[in-house]
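1. here's a sequence, model it:
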Amino acid sequence: MGYFFARPTDAITSGWRAATEAYGAMLRGAVYDPQGSTTVRQFRPITETLTVATPLIAAGLGVAVAFRVGLFNIGAQGQLIIGVVLAGLVGFRLHLPPGIHLVVAVLAALVGGALWGGLVGLLRARTGAPEVITTIMLNYVALYLLAYLLTTSTFQRAGASNPISPPVDDSAAFPLLLGDSFRLHLGFLVVLVAAAVVWWLVERSTLGFRWRAVGANPAAARTAGMSVPAAYVGVMVAAGALAGLAGAAQLLGTEKSLTGGIAGSIGPDAITVALLGRSRPFGVVLAGLLFGALRAGGVLMQAQTGTPIDIVLVVQSVIVLLIAAPPLVRAIFRLETKRRRGAGTDAAAPTAERQGAAA
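-> Model (predicted):
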């Protein structure tokens, strides 16, 4: 402390240098590396960012769609795993012509995720079971089901002692977009198309209007003749299918083989992506790209500056806290109650703040 107060500029300079070097390395590892010895190495970072972001965007779309109907879907991890299982089964056990094989494998992933998500919606619609509890439980069911399947002859790779499946056929894999030097695959473009479809479905279609009405006020939607249970089931089927698409991108585009940790932390990260994207498809795409950049750039940051890659998790956690801070502050200081009381005393003169709150 004596040294700090004697020469505080030393601490400030050292801290600034550490931060700029760390985040500079992260930027080079996520976007463009001018220090790369070849053109491939210089442009590989941006392709890695897009590759890592692909399953995050798809799973984040699944979580965001459920948010719009008032359902807190934290089961993207389980839905992704079931989608991966079915996609892998089709990918390495069926031998179909190129093109057809990929389509069938992707459809299998969509069906697997949709069934796992639809089960949650059905439980909520029929019994009122909280989706938070059922999705957590089904996440563990899917995780341990995958661990068991990798010990069976159907999924275990011949001659392997560790739990790993055979690789999917080349005909079932997403083609690489930029050649063998980069991992970026066609799944990225498929996910972007899925984001556009989700935007149209939620924002422009009649079905999406019903979902948003149920999310805004289930009682009013029911009074207007809308089926709230059907909305719950339908949106969870769609959310599960999107999570299954994330699994297809992870298996058929990047990993190529099933392992116990193939899902990684995509499911939990998808929740943060959906929150940061404000449950809007375009926002989810941008948030997924941000998180992909953090993960892709964190590797080079750790290698060159010694900064632990765990700082990426710290940044993600800070993002979640900043997103949660406004409603938390309003709840602690009862700002909503005060604002409503103020609105009651001066209802004839709506302010811009009240209009924004109503919107």
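
2. switch to C-alpha atoms for all contacts and neighbour counts from now on
-> Fine.

3. next SSE after the top helix by length along the chain?
-> Ordering each helix of the chain by length in residues (DSSP state H) puts helix 39-68 first. For helix 39-68, the following helix or strand on the C-terminal side (DSSP states H and E) is helix 76-93.

4. by contact count, what packs against the helix or strand just after that next one?
-> As assigned by DSSP H and E, the chain's next helix or strand after helix 76-93 is helix 100-127. Packing partners of helix 100-127 (3 or more C-alpha pairs under 8 Å, 6 or more residues apart in numbering; DSSP states H and E): helix 76-93, helix 131-149, helix 228-248.

5. buried sites along helix 100-127?
-> Within helix 100-127, the residues that count as buried by 16 or more other C-alpha atoms under 10 Å are 101-102, 104-125.

6. what's the angle from that helix to helix 131-149?
-> Compare the direction of helix 100-127 with that of helix 131-149 by axes from the mean of the first three to the mean of the last three C-alpha atoms, to 10 degrees and you get 140 degrees.

7. distance of the nearest residue to G99 once chain neighbours are set aside from P97?
-> Distances taken as C-alpha to C-alpha, 6 or more residues apart in numbering put S171 closest to G99, at 6.6 Å, once the chain neighbours are dropped. If you measure S171 against P97 using C-alpha to C-alpha, to the nearest Å, the figure is 7 Å.

8. need the contact list for the residue most central in space within the chain.
-> By C-alpha atoms, centre = their mean, the chain has its centre lying nearest to A270, at 2.5 Å. Shown in contact with A270 (C-alpha atoms under 8 Å, 6 or more residues apart in numbering): L56, I57, A59, G60, L61, V63, A76.

9. which two of these have the greatest separation?
-> I57 and A76 (11.7 Å; C-alpha to C-alpha).

10. L251: neighbouring residues, count only.
-> Neighbourhood size, L251 [other C-alpha atoms under 10 Å]: 29.

11. oh, that last question was meant for G264, not what I typed.
-> G264, neighbours per other C-alpha under 10 Å, totals 11.

12. quick one: secondary structure of it?
-> Following DSSP: H, G, I helix; E, B strand; the rest coil, G264 is assigned to coil.

13. cool, A129 as well?
-> A129 ends up coil, using three-state DSSP.

14. surely it and L123 touch.
-> Yes. If you go by C-alpha atoms under 8 Å, A129 and L123 touch, sitting 5.7 Å apart.

15. contact partners of stretch 276-289?
-> Stretch 276-289 is contacted from outside by 49-50, 53-54, 56-57, 60-61, 63-65, 67-68, 192, 195-196, 198-199, 273-274, 319-320, 323, using C-alpha under 8 Å, 6+ apart.

16. now with 7 Å?
-> With C-alpha atoms under 7 Å, 6 or more residues apart in numbering as the test, stretch 276-289 has contacts from 49-50, 53, 56-57, 60-61, 64-65, 67-68, 195, 198-199, 273-274.

17. any idea how far it is from the middle of the chain?
-> 9 Å (C-alpha atoms, centre = their mean, to the nearest Å).

18. how about stretch 304-320?
-> Centroid separation for stretch 304-320 versus its chain: 18 Å, with C-alpha atoms, centre = their mean.

19. mind listing what's buried in that stretch?
-> The neighbour-count check on stretch 304-320 (16+ other C-alpha under 10 Å) flags T305, T307, I309, V312, Q316, I319, V320 as buried.

20. and this one, please, so the two structures can be compared:
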Amino acid sequence: MSKRFTNIIIPIVAVLLGLIAGTIIMLASGYDPIAGFSALFYGMFGEVFYAGETIRQVTPYILSGLAVAFAFRTGLFNIGVEGQVLVGWLAAVWVGLAFDLPKIIHLPLAILAAAAAGAVWGFIPGFLKARFRVHEVIVSIMMNYIALHIANNIIRTVLSDNGDRTPDVPSSALLKSPLLEEMTDFSRLHWGILIALFGAFLMWFILEKTVKGYELRSVGFNHHASDYAGMNVNRNIIMAMVISGAFAGVAGSMEGLGTFGYASVKGGFTGIGFDGIAVALLGGNTSVGIILSAILFGGLKVGALNMPLETGIPPELVDIVIALIIFFIASSYIIRWALTRINKKGAK
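-> So this is what the prediction gives:
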């Protein structure tokens, strides 16, 4: 069994094990798993409205997954994606409200502002890692809380009159489309999915087809060897975190300019950044894998809303299934060992 095939089969096995474990939990709780999963899958794609909502949910997941994966492919663990999403969301809405421009200028400017805000938020842990060898996980976690409270304060004091949300972003800076709304029975689907897919292509192109991508991956594999080869390790560490943060910032703009069309005071994190970690893990930190993984996680999140309506099964059960899938992905060594044993027995 080739290594490439094994890397593909492990996420599939992890998903199947998660679903099997979810089935056992449903049975133990007195629920019908067939009815439960039927309601779940119907809530994903059973109607045009559900399909639109699923694609809408998939959009920020792709971009946050790319943010996590890009850093991971370069030897870094950006756990601050959540904070970068928040500042990107805020920056996109701020630019959307501050300018009166034609849509062809206004919308790209708002998205670029979100990317820049996320990049700045990623620069800080990247710089501290490169200059002082401060672990990026610790810094990026703390940056999440700073982003949350700064964003809330700016919304209250700058972008509104002590309110809990900003005014609605004008249509010139929105990703929403009346055509998509009508096609999907007035779901919140927007054009952001095209940006997310372009982001996946961009990550693949940077890492696989450019000299700078080769340097970034080399630094991730071995700092000392890369330094010996003449690469600027510190600069590449910072650049990796900046690009990762930019992806996360754009993910935030998908919510501010697409799903909601405003920014509001939040009592906690959105979860998009943390879910991006799971998306990247299941997707094997590859562009295609992240797209497929985001479809699964987005579908599960949206489909779970239909389960209590049709079967009475609490949506928290889907969160358990997602957690189990992540657990099995994290335990991929065991799955890899089992597949190797099976392969050896088959060879005999």
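
21. give the buried subset of the contacts of stretch 276-289 of structure 1 as a ChimeraX selection command.
-> To isolate the buried subset of the contacts of stretch 276-289 of structure 1 in ChimeraX, counting by 16+ other C-alpha under 10 Å, use the following:
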select :49,50,53,56,57,60,61,64,65,67,68,195,198,199,273,274
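
22. how about the contacts of stretch 276-289 of structure 1, which pair is most distant?
-> T49 and R68 (27.3 Å).

23. so what does L324 of structure 2 match up with in structure 1?
-> Using TM-score structural alignment, the equivalent of L324 of structure 2 in structure 1 is V318.

24. contact partners of the strand or helix carrying its match?
-> Here V318 of structure 1 sits within helix 310-333, counting by DSSP H and E. Residues external to helix 310-333 of structure 1 that are found in contact with it (C-alpha under 7 Å, 6+ apart): T272, L294, R295, G298, E336.

25. now for those residues: which two are most distant?
-> Pairwise distances across those (C-alpha to C-alpha) peak at 39.5 Å, for the pair G298 and E336.

26. compare those two (neighbour count), which wins?
-> The neighbour comparison of G298 of structure 1 against E336 (other C-alpha under 10 Å) goes to G298, with 25 against 15.

27. ok, now which ones touch that one?
-> For G298 of structure 1, the contact set (C-alpha under 7 Å, 6+ apart) comprises M26, I309, V312.

28. three-state assignment of it?
-> Classification of G298 of structure 1 by three-state DSSP places it in helix.

29. and it, what pairs with it in structure 2?
-> The alignment partner of G298 of structure 1 in structure 2, by TM-score structural alignment, is A304.

30. and what of V111 of structure 1?
-> So, by TM-score structural alignment, V111 of structure 1 is matched to A116.

31. structure 2: which residue goes with L207 of structure 1?
-> So L207 of structure 1 corresponds to K212, using TM-score structural alignment.

32. burial of that match, as a residue count?
-> 14.

33. H223 of structure 2 versus that one, what's the distance?
-> The value you get for K212 of structure 2 to H223 of structure 2, if C-alpha to C-alpha is used, is 15 Å.

34. quick one: distance of stretch 116-129 of structure 2 to the chain centre.
-> In terms of C-alpha atoms, centre = their mean, the centre of stretch 116-129 of structure 2 is found 18 Å from the chain centre.

35. what's in contact with it?
-> With contact meaning C-alpha under 7 Å, 6+ apart, stretch 116-129 of structure 2 is reached by 84-85, 87-88, 91, 134-136, 139-140, 237-238, 241-246, 248-249.

36. equivalent analysis for stretch 220-230 of structure 2, please.
-> Residues contacting stretch 220-230 of structure 2 (C-alpha under 7 Å, 6+ apart): R73, T74, G75, S218, V219, V233.

37. need the counterpart of the last one in structure 1.
-> It stands for V233 of structure 2. Using TM-score structural alignment, V233 of structure 2 sits opposite V228 in structure 1.

38. any idea how far V211 of structure 2 is from whichever residue in structure 2 pairs up with A30 of structure 1?
-> In structure 2, the residue matched to A30 of structure 1 (TM-score structural alignment) is M44. From M44 of structure 2 across to V211 of structure 2, the span is 40 Å (C-alpha to C-alpha).

39. look at these two and report which has more neighbours.
-> The neighbour comparison of M44 of structure 2 against V211 (other C-alpha under 10 Å) goes to M44, with 28 against 11.

40. test my guess that the more buried one contacts E53.
-> No. Judged on C-alpha atoms under 7 Å, M44 of structure 2 makes no contact with E53 at a distance of 8.1 Å.

41. any residues in contact with both of the two?
-> V302.

42. just give me the match in structure 1 for V68 of structure 2.
-> Under TM-score structural alignment, V68 of structure 2 pairs with V63 in structure 1.

43. that match reaches A239, doesn't it?
-> Yes. Between V63 of structure 1 and A239 there is a contact under C-alpha under 7 Å: 6.3 Å.

44. which residues are common contacts for the two?
-> Between them, V63 of structure 1 and A239 share no contacting residue under C-alpha under 7 Å, 6+ apart.

45. circling back: chain center to the longest helix of structure 1: distance?
-> Put simply, helix 39-68 of structure 1 sits 8 Å off its chain's centre (C-alpha atoms, centre = their mean).

46. mean deviation of the helix or strand hosting F291 of structure 1 from structure 2?
-> Under the criterion of DSSP H and E, F291 of structure 1 resides in helix 281-305. With mean C-alpha distance after the TM-score superposition for structure 1, helix 281-305 of structure 1 departs from structure 2 by a mean of 0.8 Å once superposed.

47. only the buried residues of that helix, if you could.
-> For helix 281-305 of structure 1, a neighbour-count test (16+ other C-alpha under 10 Å) marks 281-302, 305 as buried.

48. which residues touch I243 of structure 2?
-> Contact analysis of I243 of structure 2 by C-alpha under 7 Å, 6+ apart lists A119.

49. check contacts around G75 of structure 2.
-> Each residue near G75 of structure 2 by C-alpha under 7 Å, 6+ apart is listed here: G220, F221.

50. actually Y42 of structure 2, sorry about that
-> Each residue near Y42 of structure 2 by C-alpha under 7 Å, 6+ apart is listed here: G303.

51. counterpart of stretch 132-147 of structure 2 in structure 1, which residues?
-> Counting by TM-score structural alignment, stretch 132-147 of structure 2 pairs with residues 127-142 of structure 1.

52. how far does the matching stretch sit from its chain's centre?
-> Its chain's average C-alpha position is 18 Å from that of stretch 127-142 of structure 1, according to C-alpha atoms, centre = their mean.

53. stretch 134-149 of structure 1 too?
-> Centroid separation for stretch 134-149 of structure 1 versus its chain: 18 Å, with C-alpha atoms, centre = their mean.

54. before I go, just wanted to say thanks for your time.
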